[in-house]
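Trainee: following is a predicted model, sequence given first.
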Amino acid sequence: MSRGGALPDLGVGLGYRSQLHNRILEHATEIDWLEIITDGYIHDVRAREQLEPLRERFPLVPHGLEMSVGSKDPLDEDYVRAVAAVADAVDAPWVSDHLSFTRDHGVEVGSLTPVHRTYDHARRIAGKAQRVQEMLGRPFLLENITYYVDLPGELSEAEMLSEVMRHCDCGILLDLNNVAVNAANHGFDPYRFLDALPLERVQQVHVAGNSAAQSQEGFQFDAHDAEVSDEVMQLLAYLLLRQDVKGILLERDESFPEDFSEIVTDLRRARRIAAREELR
């Protein structure tokens, strides 16, 4: 990544959710940075202004849902400009979104949908991602998603992500919980998956956990509703032995614990792994 060397080392952070607002401030010394969901602030200037107290305490990184770089539609440059305004407002070191599509041929899909894995489409996605990065004026990272139907294509998931990176100088946001869920559902080795990626492009990592209720007849679902599993933490340790990253981010989206120490425990464990105090 051409500008990767300029990115700050943020440490271990937490995905900002309004339900956790007060407890985040109460435990600010345990949290190095926050990731905000970009789309919650694009059309709501008042909500953006409410980020100011957080910005005074934490670096803020926008993470989006609707860039839809995997669509065959033209890039929505008005949307990119709106994302850029949020990033400018919080002085974000980078911006991220998903390697997926959420709309196609003008139709809203309503979910993060896997892309067709072909060489031609990889080049199209790379061109869009590069344009997004240029318009943002800061590094743009693409995240691997969870998918429940494995679409046939010329490339594996790891090959597709690698091929996109080969044609742009954007970075990767590597979601290790998504890797673990996909590996379980589609029968591949998550460590071999990591080995197949251009790890030097990984700038940020997501870790999360799923409760036992998110598994049905051996099929797993991605919910971010529990403590981070040992499996995901072991993947983090494996990755960090091979590649340093600029930020590790804990996601919790549902079943927020009454006792915030559950989240603090995950943050501290990730920090120990980053410090090589826990190694695989």
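Mentor: That came in fine, so what should we check first?

Trainee: from here on, just use CA atoms for contacts and neighbour counts.
Mentor: Will do.

Trainee: now the helix or strand hosting residue 266: buried residues?
Mentor: For residue 266, the element it lies in under DSSP states H and E is helix 261-274. For helix 261-274, burial by neighbour count (16 or more other C-alpha atoms under 10 Å) applies to 263, 264, 266, 267, 269, 270, 271, 273, 274.

Trainee: comparison target, given below:
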Amino acid sequence: MDMIEYLAAHFAHDPDFLADIHASTGGLPSTLHSYEYMMGSVERPPAQVVDRLQRMAAISDCRWIGEHIGMVGTADTYAGTFLQPFGTDEQTEQFIVNLRAAAATSVTPFIVENQPQVFAQIGPRGVCRQVADVATGADCGILLSLSNIIISDSFFGMDREKEIAAIPLDRVWQIHLPVPSASELGDPGLARLRDDTRWAYATLEQLAAEPDFRPAAIILEVQAAGTPSRATPEEIKDRLIWAREMMQVKEPAVGGLR
């Protein structure tokens, strides 16, 4: 593989352990996946949290920090880590202000990810429209999660193509792609998982044909919600080769692993 995504929460109690893990990969470039910047919250994270995240980025050859934009709220009240933002003008502006401030002192850029929709839309923007407005306003990249669109559809019957159409493809730096094991895909009791996975693969192939779509990384989610067992190393390798060929990458630069 060419890149690895580290989940910041895994190293919260021992950030320096990330240096050992990173060394064991041979120093692969990485991205740090986080929510602790609380980009949608009025109250900012404590300085020690920011320092810890920045240290993780510095010791792992991190090319960007992928932030969930689901930590939202006021100084007194938060709506949890993985809940979608509210879609309001006020909330959108709060994201933009916080992202710009965080980027000004960060060792690496930020990108923002579309959240799963788990409750009814409140403001005028859907999840992907708000991500697009935040990314444009803060001048940052987007992490387009096909996994989260699938999750949203399981809650609300979302129009997947309409959501993706709201994303400016030239701002997509990274993709999250679910990769279940072949045994799961062949299980008669997991027809929904099979259909969803086929949709994700076909959608990525369609996006790859768009001239504006040139993500720097496709991260394969082998430990994601909805994938009870991991794909085998051979299955992962085959999917990495598929991703490189699809994006017409002659030198390793696209395939990554979470």
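Mentor: Looks like it arrived, so ask away. As the structure is a computational prediction, the values presented were derived from the model and not from experiment.

Trainee: now render the buried residues of helix 261-274 of the first structure as TSV, adding distance to residue 161 of the first structure.
Mentor: Shown next, in TSV, are the buried residues of helix 261-274 of the first structure (distance: C-alpha to C-alpha, whole Å):
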residue	distance to residue 161 of the first structure
263	30
264	32
266	28
267	28
269	28
270	25
271	27
273	25
274	24
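
Trainee: distance check, residue 27 of the second structure against residue 139 of the second structure.
Mentor: Look at residue 27 of the second structure and residue 139 of the second structure: by C-alpha to C-alpha, to the nearest Å, they are 29 Å apart.

Trainee: cool, residue 104 of the second structure as well?
Mentor: In terms of C-alpha to C-alpha, residue 104 of the second structure sits 12 Å off from residue 139 of the second structure.

Trainee: okay, those two: which has more neighbours?
Mentor: residue 139 (15 against 10; other C-alpha atoms under 10 Å).

Trainee: any idea what that one aligns with in the first structure?
Mentor: Matched by TM-score structural alignment, residue 139 of the second structure corresponds to residue 169 in the first structure.

Trainee: ok so residue 111 of the second structure is a helix residue?
Mentor: No. If the criterion is DSSP: H, G, I helix; E, B strand; the rest coil, then residue 111 of the second structure is strand and not within a helix.

Trainee: surely it and residue 136 touch.
Mentor: No. Counting by C-alpha atoms under 8 Å, residue 111 of the second structure sits too far from residue 136 to count as a contact (11.0 Å).

Trainee: give me the more crowded residue out of the two.
Mentor: residue 111 (25 against 15).

Trainee: got the contact list for that one?
Mentor: Applying C-alpha atoms under 8 Å, 6 or more residues apart in numbering, one finds that residue 111 of the second structure lies in contact with 64, 65, 66, 67, 135, 140, 141, 142, 143, 173.

Trainee: and the equivalent of it over in the first structure, how far is that from residue 63 of the first structure?
Mentor: The equivalent of residue 111 of the second structure in the first structure is residue 141 (alignment by TM-score structural alignment). Residue 141 of the first structure sits 9 Å away from residue 63 of the first structure, going by C-alpha to C-alpha.

Trainee: which neighbours do the two share?
Mentor: 95, 96, 97.

Trainee: can you classify the residue mapped onto residue 204 of the first structure from the second structure as helix, strand or coil?
Mentor: Aligning on TM-score structural alignment places residue 204 of the first structure opposite residue 174 in the second structure. Under the three-state scheme (three-state DSSP), residue 174 of the second structure adopts strand.

Trainee: burial count for residue 174 of the second structure?
Mentor: With other C-alpha under 10 Å as criterion, residue 174 of the second structure counts 25.
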